[in-house]
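Chemist: Have a look at this prediction, sequence included:
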Amino acid sequence: MWEKLYSKNGLAAKHIAQELIQLDVGEKIPRVSDYSEKLHIGRGTVQSALSLLEEMKAIQLEARGHLGTYLIKKDNNFLSEIAGISPLIGSMPLPYSRKYEGLATGIIESFELTGKKIYLTYMRGGLNRVETVRTMRSDFAIVSKMTAEKVLSEYPNLKIIKKLGVNSYVSAHKVFLADSKEEQVRDGMKIGIDMDSLDQKNLSFAEFEGMNVEYIDVNYMQLFDMLSSKQIDAAVWNMDERRMSRTFKTIDFHSSAAREISEETSEAVIIIDGDREKEILEKWNSVEIDKILEIQESVESGKIIPSY
């Protein structure tokens, strides 16, 4: 049953458990819309979280039609346990490279060294991962510094709590060419671009600005196959994916704007909902960032086997 607390509804159940501790048996609980607004989550998620708490026998509710829903029974000790036991849940990029495998391994093992557990989910697209924080499906998201600064300008309630340093996210971006005989990108070429990846999208637009190229919207996990089959002629990607870097010819950025963006995309940062800063920092502050980076480097160099 505890495994259900690690689902997308589990985090909401944790926070609603904290709210219900404050209510007396016999009281009417807030409306689903009230919880939805206060916790910034969907109504369906609230309903699922309440059902989960009932299923776990932490509470018993009674619907009384237009009068509302009432708290008939509760176990405060159990609610407190649910509210406090749930490990942090983080969202990070798909571990397609040794660098990301190392980052995931470093985070998990560094938390375990402090006696704490952590769960990581893996998702394509920095904006998608940020959305999991905004909708309370994860406690934190790992994105590039560039993506973080972009979303902070749009959502001021979000906050960067940790920076992991240059090259902790990506070693370097370059332009990959399908045809090894080509020396540069030219007008008329088809460029693979993943619109869900803010880093890759902005780098591509900056590098090819003013050129007469055709952008082909693809999932970045398809870039290798699309280049191999020459369905696209070129794509911006990072050098950490060894299969890509060993197979295709690469060229450096010509655009100064792209080179500047590339620097901003090399650093990994931890982004959270600012309203939960104290709660999350209580767990993150016991973890040594240097230890995460040490383990990441060991995985990249092959000294240790990734474990995530």
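Modeler: Cool, the structure landed.
Chemist: Every contact and neighbour count from this point should use C-alpha atoms.
Modeler: Noted.
Chemist: any idea which helix or strand comes after whatever helix or strand residue 225 lives in?
Modeler: Per DSSP states H and E: residue 225 is located in helix 223-228. Later in the chain than helix 223-228, the nearest helix or strand by DSSP H and E is strand 234-238.
Chemist: for that following strand, packing partners?
Modeler: Strand 234-238 is packed against strand 173-177, strand 190-193, helix 198-207, with contacts defined by 3 or more Cα pairs under 8 Å, 6 or more residues apart in numbering; DSSP states H and E.
Chemist: Tabulate those (TSV), appending distance to residue 114 and mean neighbour count.
Modeler: Listed next are those as TSV, based on distance: least, Cα to Cα, whole Å; neighbours: other Cα atoms under 10 Å:
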stretch	distance to residue 114	mean neighbour count
strand 173-177	34	24
strand 190-193	40	24
helix 198-207	33	21
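Chemist: Which of these sits closest to residue 148?
Modeler: Of all the helices and strands packed on strand 234-238, it is helix 198-207 that lies closest to residue 148, at 10.1 Å by Cα to Cα.
Chemist: ok, residue 186 - how many residues close by?
Modeler: Neighbours of residue 186 under the rule other Cα atoms under 10 Å: 14.
Chemist: Tell me if I am right that it is in a helix.
Modeler: No. Counting by DSSP: H, G, I helix; E, B strand; the rest coil, residue 186 falls outside a helix, being coil.
Chemist: quick one on the thing from earlier: need the helices and strands packed on strand 234-238 in JSON lines with distance to residue 107, can you?
Modeler: Shown next, in JSON lines, are these (distance: least, Cα to Cα, whole Å):
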{"stretch": "strand 173-177", "distance to residue 107": "24"}
{"stretch": "strand 190-193", "distance to residue 107": "29"}
{"stretch": "helix 198-207", "distance to residue 107": "22"}
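Chemist: hang on, the earlier thing: chain center to the helix holding residue 225: distance?
Modeler: Offset of helix 223-228 from its chain centre (Cα atoms, centre = their mean, to the nearest Å): 25 Å.
Chemist: let's bring in a second one:
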Amino acid sequence: MFNKKQIAMIGLSKDLLAYQTGDRIDTISSYTESYDTSRGVVQEAFNTLEDEKAIKRSKRGTLGTYLTEIDYIKLWKYTLETISGVSPLPYTKKHEGIATAIYKEMEKNEIPFHFAYMQGAENRIQGVITGKYNFAILSKSAAVELVKDYDVSIAMEFADYSYLSGYVYLYTDENVFDRKKLRVGRDLSSPDHTKWMEILAREKEIEVEYIDIQYTRMVPAIIEGKIDLTIYNKDTVDKPGIFTGVSFREVEANPGIGNECRAVLVVCNEFPGISNLLKQIIDEKEVALVQQEVIEGKRVPVY
């Protein structure tokens, strides 16, 4: 059981995460009403946060009270909560690398943290929207599409090609690109996958029958003859055939594909403090360094 001061500390810390340096904060009276406690308890909670250097306030008379310093990491620790993220299944070195880098940043700042792993960008976004996870890792391309339909935003962006290196077509029939009608595997939970399949149909001027399949079932579907063609993450292809009889061809991409293929962190707009917190915890340059070390085999992935 928490005492009144502890309850006020937890509430204040969560509330103040959403503020920026220079913002005016609510009055003591408003916090007293919000937490159903006394002015003395709220003032004592504020004083503790200042003593611990989580915040610094400046009182400006009738203008109100403003925050002149904020340490989001210290505020988060007073919430007594664990940060949770959701990432794609770590089946490539890039995904292993970025998960490892984020774990390292959390550990460095002594933040309780765990990752969950889930295929499908939209599935991960729904996990964030429902509050199951604090943030999700997506490609920028997918994030740009999903922010149109969900109350989410991009909190952080990493380097070009940090999510994946590009795309390849998978097929078994070497004459597949000469055909005018194709059964194409499509994963509707992935905006990237859907977009590239639609581009194929438009640019190749072919008749397409979309077969909706989970991304992880695409290769078996090719082998079993259920589909003629699909698109796949280039980073999973090490040789001219992933499995016996399956071939690939690189997708011709526009010059801006690197930006689309960068990893981003997406958060729910209902909890703006998470974005502020992640920006203080995670160093983009350090993420790039650790990810590259994992890719080159110089660091053991931890995820």
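Modeler: Ah, there it is. If you're wondering where the values come from, they're calculated on a predicted model, not measured in any experiment.
Chemist: just to revisit the earlier point, nearest to residue 33 of the first structure, of the helices and strands packed on strand 234-238 of the first structure?
Modeler: Closest approach to residue 33 of the first structure among those is made by helix 198-207 (32.2 Å; Cα to Cα).
Chemist: Counterpart of residue 271 of the first structure over in the second structure?
Modeler: Using TM-score structural alignment, the equivalent of residue 271 of the first structure in the second structure is residue 266.
Chemist: Actually, residue 134 of the first structure.
Modeler: Aligned partner of residue 134 of the first structure by TM-score structural alignment: residue 129.
Chemist: related to what we said a few turns ago, buried sites along the helix holding residue 225 of the first structure?
Modeler: Neighbour-count burial for helix 223-228 of the first structure, counted by 16 or more other Cα atoms under 10 Å, picks out 223, 224, 226, 227, 228.
Chemist: now the strands for the stretch 51-200 of the second structure?
Modeler: Counting by DSSP state E, counting those that start in this stretch, the stretch 51-200 of the second structure has strands at residues 55-59, 65-70, 83-87, 113-117, 135-139, 152-157, 167-171, 181-186.
Chemist: Dump those strands to a markdown table, plus distance to residue 298 of the second structure.
Modeler: Below are the strands of the stretch 51-200 of the second structure laid out as a markdown table (distance: least, Cα to Cα, whole Å):
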| stretch | distance to residue 298 of the second structure |
| --- | --- |
| strand 55-59 | 39 |
| strand 65-70 | 36 |
| strand 83-87 | 22 |
| strand 113-117 | 22 |
| strand 135-139 | 23 |
| strand 152-157 | 24 |
| strand 167-171 | 26 |
| strand 181-186 | 36 |
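Chemist: and those, which is most packed in?
Modeler: Stretch with highest mean neighbour count among those: strand 135-139 (a mean of 28; mean count of other Cα atoms under 10 Å).
Chemist: thinking again about what came up before, of all the helices and strands packed on strand 234-238 of the first structure, which one is nearest residue 300 of the first structure?
Modeler: strand 173-177 (17.1 Å).
Chemist: residues in the second structure matched by that closest one, start to end?
Modeler: Under TM-score structural alignment, the match for strand 173-177 of the first structure in the second structure covers residues 167-171.
Chemist: how about residue 61 of the first structure, secondary structure?
Modeler: Three-state assignment for residue 61 of the first structure (three-state DSSP): strand.
Chemist: on that earlier part again, post-alignment, the helix holding residue 225 of the first structure versus the second structure, mean distance?
Modeler: Helix 223-228 of the first structure, aligned to the second structure and superposed, deviates on average by 1.7 Å (mean Cα distance after the TM-score superposition for the first structure).
Chemist: Show me the contact partners of the match of strand 173-177 of the first structure.
Modeler: Stretch 167-171 of the second structure is contacted by residues 219, 222, 228-234, 246-251 when judged by Cα atoms under 8 Å, 6 or more residues apart in numbering.
Chemist: Look up the average distance of that stretch to its aligned counterpart in the first structure.
Modeler: By mean Cα distance after the TM-score superposition for the first structure, the fitted stretch 167-171 of the second structure averages 1.4 Å away from its aligned residues in the first structure.
Chemist: and residue 215 of the first structure, what pairs with it in the second structure?
Modeler: Residue 215 of the first structure maps onto residue 210 in the second structure, by TM-score structural alignment.
Chemist: Skipping its backbone neighbours, what lies nearest that match in space?
Modeler: Sequence neighbours aside, residue 184 is the residue nearest to residue 210 of the second structure in space, at 5.0 Å (criterion: Cα to Cα, 6 or more residues apart in numbering).
Chemist: Pretty sure the one you found sits against residue 229.
Modeler: Yes. Residue 184 of the second structure is in contact with residue 229 according to Cα atoms under 8 Å; the separation is 5.1 Å.
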